[in-house]
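Asks: Just to be clear, the model below is a prediction. Sequence and coordinates:
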Amino acid sequence: MTPPKRWLPALSALSSLSAFLARSSMTFIACLLAGCSTWQPPTGDAVTALRTRAETTSKQGVTLRAAVLSRADSDRMFGIDIQGTGVQPVWIEVENASARSMILLRTGTDPDYFSPLEVAWSVHSWFDRKTNARMDEWFNRQGFHNPIPAGATRSGVVFTNPSRGTKLLNVDLLGDQTLIAFTLFLSVPDDATHPDFSRKLFAYPPAAVTDHADLGSLRAALERLPCCATDAAGQGVGEPLNGIVVGEVADFSAAMIRRNYRRNQQDFDNAQRVFGRIPDAVLRKQAQAGAPATWIRVWLAPISYQGRPVYLLQVGRPVGGRFAAANGTQGAALLHGDVDEARNLMVQDCMYSEGLEKLAFVRGPTPVPLAQEQATFSGAHYHTDGRRAVMFFVLRPLSLSDIDILDWEPIVEGDAHARE
């Protein structure tokens, strides 16, 4: 018997709760086997190794160092394996040589970050309150603590949701009338030798990239880019390419983290090929109860604008939208036909990300009316007004009123419906 659709949100939430309880039960059993009741605070030095391999960057008198903890690092720092809890600890050190006191904004790093006491609770023993209290105190001590006074250095752990292969770390430091934004790409040590997660971001040799010095020539080049992806053989028609980003990948990625997008590349994403490649990266917006929402597949294009790279995007949503998770993987993989809606929702996310400098629309895929939907090699069908969103990103922060709307192609929501 198929449950009514109105039950799906509750069923999705129940499924997520069941998964959490299952993880907690496994953690509890592991704790029993490992002897959580005999847990003691570690006495070794866990920080020196992290500082040695940390990525480092400096800006406006502030130096940032950061590294993702491996399982061995976690054991040295916390005295217990916390990787099974679904949390990825990141060590961060801020050296503040500026004249201002600074505060690290954890929600800028991960809108769904975990507190130290949440993580400690996940490895508690059920029968030893004294040990649990010691764990709470120790985990809380290892967390990152604000503020960072002028001339001081602070370090600690921020507990984030996991990323595989490479973690894009966004760190926002707030001072008096000042925001210093950092973006780092951190290797995930436990994935370093895994074939599915060790792939580097694609880069063209400089001679293969055509740079455009003005907006007019850039617009013409953008309209000549491929309309759609293909299958691996280059024969089957794939999903439409309906978005473009102009700017550094760090600026775009950091902006999207603020809108709850995370890097998440699935096997079915790799069926879509552009320039003969699988996606260079895939971002997914996490919705309520962990359901999938908008996805953004990204390919570096062989063009640039005033030295800034250009990325071609495939923006879509699964059939069923945020209810797709309740229907299994097949629904979560199949493209919803209204790709313009997915594109427009993503544009609005970009507007609120505080990183969007300019917005325009150009001609892209062939317009497809609702009454004559285009089939893809994966079995999906879509309709579109045939326009691509072009988004120029810079370092944050920018307000909505700062966005420059370029007068290129007009856009009307529902235009593909109107052409039936």
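Replies: Thanks, I have it. Numbering: from 1, shown residues only.
Asks: Please make it C-alpha for all contacts and neighbour counts, starting now.
Replies: OK.
Asks: which residues sit against stretch 251-261?
Replies: Contacts of stretch 251-261 from elsewhere in the structure, counted by Cα atoms under 8 Å, 6 or more residues apart in numbering, are 107-111, 168-170, 183, 245, 262, 283-286, 349-350, 352-355, 393-396.
Asks: Just the ones of those in helices?
Replies: Of the contacts of stretch 251-261, the ones assigned to helices by DSSP state H are Thr107, Gly108, Thr109, Asp349, Cys350, Tyr352.
Asks: OK, contacts around the nearest residue to the last one once chain neighbours are set aside?
Replies: If I follow you right, that is Tyr352. Setting aside the residues directly before and after it, Tyr352 is nearest to Leu400 in space (Cα to Cα, 6 or more residues apart in numbering), at 6.9 Å. With contacts defined as Cα under 8 Å, 6+ apart, Leu400 is in contact with Met351, Tyr352, Glu354.
Asks: quick one: Leu400 from His383, how far?
Replies: Distance, Leu400 to His383, using Cα to Cα, to the nearest Å: 29 Å.
Asks: Equivalent analysis for Trp408, please.
Replies: Computed as Cα to Cα, the Trp408 to His383 distance reads 22 Å.
Asks: Of the two, which one has the most company?
Replies: Taking neighbours as other Cα atoms under 10 Å, Trp408 and His383 compare with His383 leading, 25 against 13.
Asks: for the stretch 151-300 of the chain, what spans make up the strands?
Replies: With DSSP state E, counting those that start in this stretch as the criterion, the stretch 151-300 of the chain has strands at 153-160, 166-175, 178-187, 210-212, 228-230, 237-240, 243-246, 261-263, 281-286, 292-305.
Asks: Below is structure B, check it against A:
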Amino acid sequence: MTLDGVTVSVAVLTPAQARQRFGVDLDRHGVQAAWISVRNASPRGLWFIRNLLDPDFYSADEVASMVDGGVDAAEREALHQRLRDESIRVFMQPATVTEGHLFLPRAEGGRFFDLRLQGDAWDDELASAVAAGGAVAHPRELRFGFAVAMPDGEFDFEQLHPAKIYAGREMPDVDAGRLRGLLEALPCCTTDRGGASQGDPLNVVLVGEAGEVMNALTRAGWSFTHRITAHTVGREIAAALTGSAYDVAPVSSLYAFERSHDLALQRARRSIAQRNHMRLWLAPFLFEGRHVWLGQVSRDIGVKLTTKSPTLTTHVIDPEVDATREYLLHSLMAGHLVERFGFVRGSAAATREAPRRNLTDDPYFSDGMRLVVVLAKAPVPADAVRNLMWERSAAPIAEGQSAAARRNVRPIGVAAD
């Protein structure tokens, strides 16, 4: 990726590559090595702001101290020096190529790199003073974004092949009016495998190619998920019993378009019992030449044992599903990843007093709207995002409150009770 004469490349070493490179097992200590290359063909020196990529990065000597217990005493100082020498420098001289490694907490499935380079403040102020008679210019920031997938054989994205899903079938390319009609006509909810019972609401639509969807969501903090296998089910059960984290835990199979989800992502917390998760299905039509993805998003607030899931456990969803729908929109807008958005009818409407229930008997309520997001191909600031002007959604939170909450909102000038 190149900006203003500066080219940046990144890669994440596999555990085997890291062992070969550094002679120690970083993975056993929860450390990943990211290789970074910066070709600075600009006339300015640039600072690499590591904290903005990951504030929890490890220094070379910190990593060496973590792993040197398994190294012969005579080799420890050599290990410390080797990791220092392999580290990426933080200042990139002009007309140079600077390469090295940054040591990061281990992530599974993929990692988004928000890599930022800033001009040297001393040089920039000096140049500004000479050129503009004393005017001071703030250092300019160059921002590079990379979504790096890290397959391990168990992630569902590894089996995602959009071209095969509707192979041999024509996918019409529709305009905005036709898109609205198609989205309104889609089923309200996911189903079980046989299609006889309804599950969680289909409450989100994303427009973008598969790579754009995965890049945008990982940039917004979402992680890929494992498929359901004997190994991943074992990890999930262990995490549920201990209350520990499993950031890429599989999601159970729900069905739309007569198949299980094509892609799933989540934003995990420290406990497996709590996460936001999303399932996506490729729709059989295009919008403005781009793929359309129908999805289901909800927040998990607990875990329970059940015989209705092949994992023998299932998450309990937050009944306020519209709040999680809004969370998705806000997380994408915060990353300047939204070109247009709007709402369309078609999902499942229900009230707090008379909720609907999913396949594992969790209640939920909603205004019945689907969030539609056209992903941006380039960053779009929040004040430039356009609305599709189809429907207005009810404001989340308020729809889940009782009459007692009305006292919290009052006209200006009216005293509180």
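Replies: Perfect, I can see it now. From a predicted model like this one, the values you see are computed outputs, not experimental measurements.
Asks: Among the strands of the stretch 151-300 of the first structure, which comes closest to Met26 of the first structure?
Replies: Taking Cα to Cα, strand 153-160 is the member of the strands of the stretch 151-300 of the first structure nearest to Met26 of the first structure, at 19.8 Å.
Asks: mean distance, that closest one to its aligned residues in the second structure?
Replies: Mean deviation of strand 153-160 of the first structure from its aligned counterpart in the second structure after superposition (mean Cα distance after the TM-score superposition for the first structure): 2.5 Å.
Asks: what residues does that strand touch?
Replies: 87-96, 106, 109-110, 112-116, 119, 142-145, 148.
Asks: cool, and stretch 152-164 of the second structure?
Replies: Stretch 152-164 of the second structure has contacts (Cα under 8 Å, 6+ apart) with Gly109, Pro151, Ala210, Phe224, Thr225, His226, Arg227, Thr229, Asp262, Leu263, Ala264, Leu282.
Asks: Could you single out the nearest of those residues to Ala350 of the second structure?
Replies: Ala264 (25.1 Å).
Asks: Map the closest one onto the first structure.
Replies: By TM-score structural alignment, Ala264 of the second structure lines up with Val282 in the first structure.
Asks: I'd like the distance between the residue nearest to that match when sequence neighbours are not counted and Arg317 of the first structure.
Replies: Closest residue to Val282 of the first structure apart from its sequence neighbours, by Cα to Cα, 6+ apart: Arg297 at 4.5 Å. Arg297 of the first structure sits 11 Å away from Arg317 of the first structure, going by Cα to Cα.
Asks: For the stretch 251-400 of the second structure, which segments count as helices?
Replies: 321-334 (DSSP state H, counting those that start in this stretch).
Asks: all helices for the stretch 1-150 of the first structure, in order.
Replies: Counting by DSSP H, counting those that start in this stretch, the helices of the stretch 1-150 of the first structure are 8-34, 47-53, 71-78, 106-109, 116-122, 129-142.
Asks: meant to ask about the stretch 101-250 of the second structure
Replies: Under DSSP H, counting those that start in this stretch, the stretch 101-250 of the second structure gives helices at 121-132, 162-165, 176-185, 210-219, 230-242.
Asks: Now tabulate those in a markdown table and tack on mean neighbour count and distance to Phe287 of the second structure.
Replies: Shown next, in a markdown table, are the helices of the stretch 101-250 of the second structure (neighbours: other Cα atoms under 10 Å; distance: least, Cα to Cα, whole Å):
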| stretch | mean neighbour count | distance to Phe287 of the second structure |
| --- | --- | --- |
| helix 121-132 | 14 | 45 |
| helix 162-165 | 11 | 15 |
| helix 176-185 | 14 | 7 |
| helix 210-219 | 21 | 14 |
| helix 230-242 | 16 | 36 |
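Asks: Would you mind giving those helices as a markdown table with distance to Leu3 of the second structure added?
Replies: As requested, these are exported to a markdown table (distance: least, Cα to Cα, whole Å):
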| stretch | distance to Leu3 of the second structure |
| --- | --- |
| helix 121-132 | 18 |
| helix 162-165 | 30 |
| helix 176-185 | 33 |
| helix 210-219 | 19 |
| helix 230-242 | 41 |
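Asks: quick one, which of these is nearest to Arg76 of the second structure?
Replies: Counting by Cα to Cα, Arg76 of the second structure lies closest to helix 230-242 out of the helices of the stretch 101-250 of the second structure; the figure is 34.6 Å.
Asks: Of the helices of the stretch 101-250 of the second structure, which is nearest Pro201 of the second structure?
Replies: Among these, helix 176-185 comes nearest to Pro201 of the second structure, with 13.1 Å by Cα to Cα.
Asks: so where in the first structure does the closest one end up aligned?
Replies: Helix 176-185 of the second structure maps onto residues 215-224 of the first structure, going by TM-score structural alignment.
Asks: Verify the stated contact: Asp214 of the first structure with Ala221.
Replies: No. The criterion here is Cα atoms under 8 Å, and Asp214 of the first structure misses it with Ala221 at 11.0 Å.
Asks: so what corresponds to Leu282 of the second structure in the first structure?
Replies: Matched by TM-score structural alignment, Leu282 of the second structure corresponds to Leu300 in the first structure.
Asks: Please report how far its match lies from Arg199 of the first structure.
Replies: If you measure Leu300 of the first structure against Arg199 of the first structure using Cα to Cα, the figure is 15 Å.
Asks: go on, Leu283 of the first structure?
Replies: Remark: distance between Leu283 of the first structure and Arg199 of the first structure (Cα to Cα) = 16 Å.
Asks: which of these two has more neighbours?
Replies: Taking neighbours as other Cα under 10 Å, Leu283 of the first structure and Arg199 compare with Leu283 leading, 20 against 13.
Asks: ok so, going back, next, format the helices of the stretch 1-150 of the first structure as CSV and append mean neighbour count and distance to Pro367 of the first structure.
Replies: Putting the helices of the stretch 1-150 of the first structure into CSV (neighbours: other Cα under 10 Å; distance: least, Cα to Cα, whole Å) gives the following:
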stretch, mean neighbour count, distance to Pro367 of the first structure
helix 8-34, 15, 34
helix 47-53, 14, 50
helix 71-78, 19, 50
helix 106-109, 20, 38
helix 116-122, 18, 50
helix 129-142, 17, 55
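Asks: That'll do, ta.
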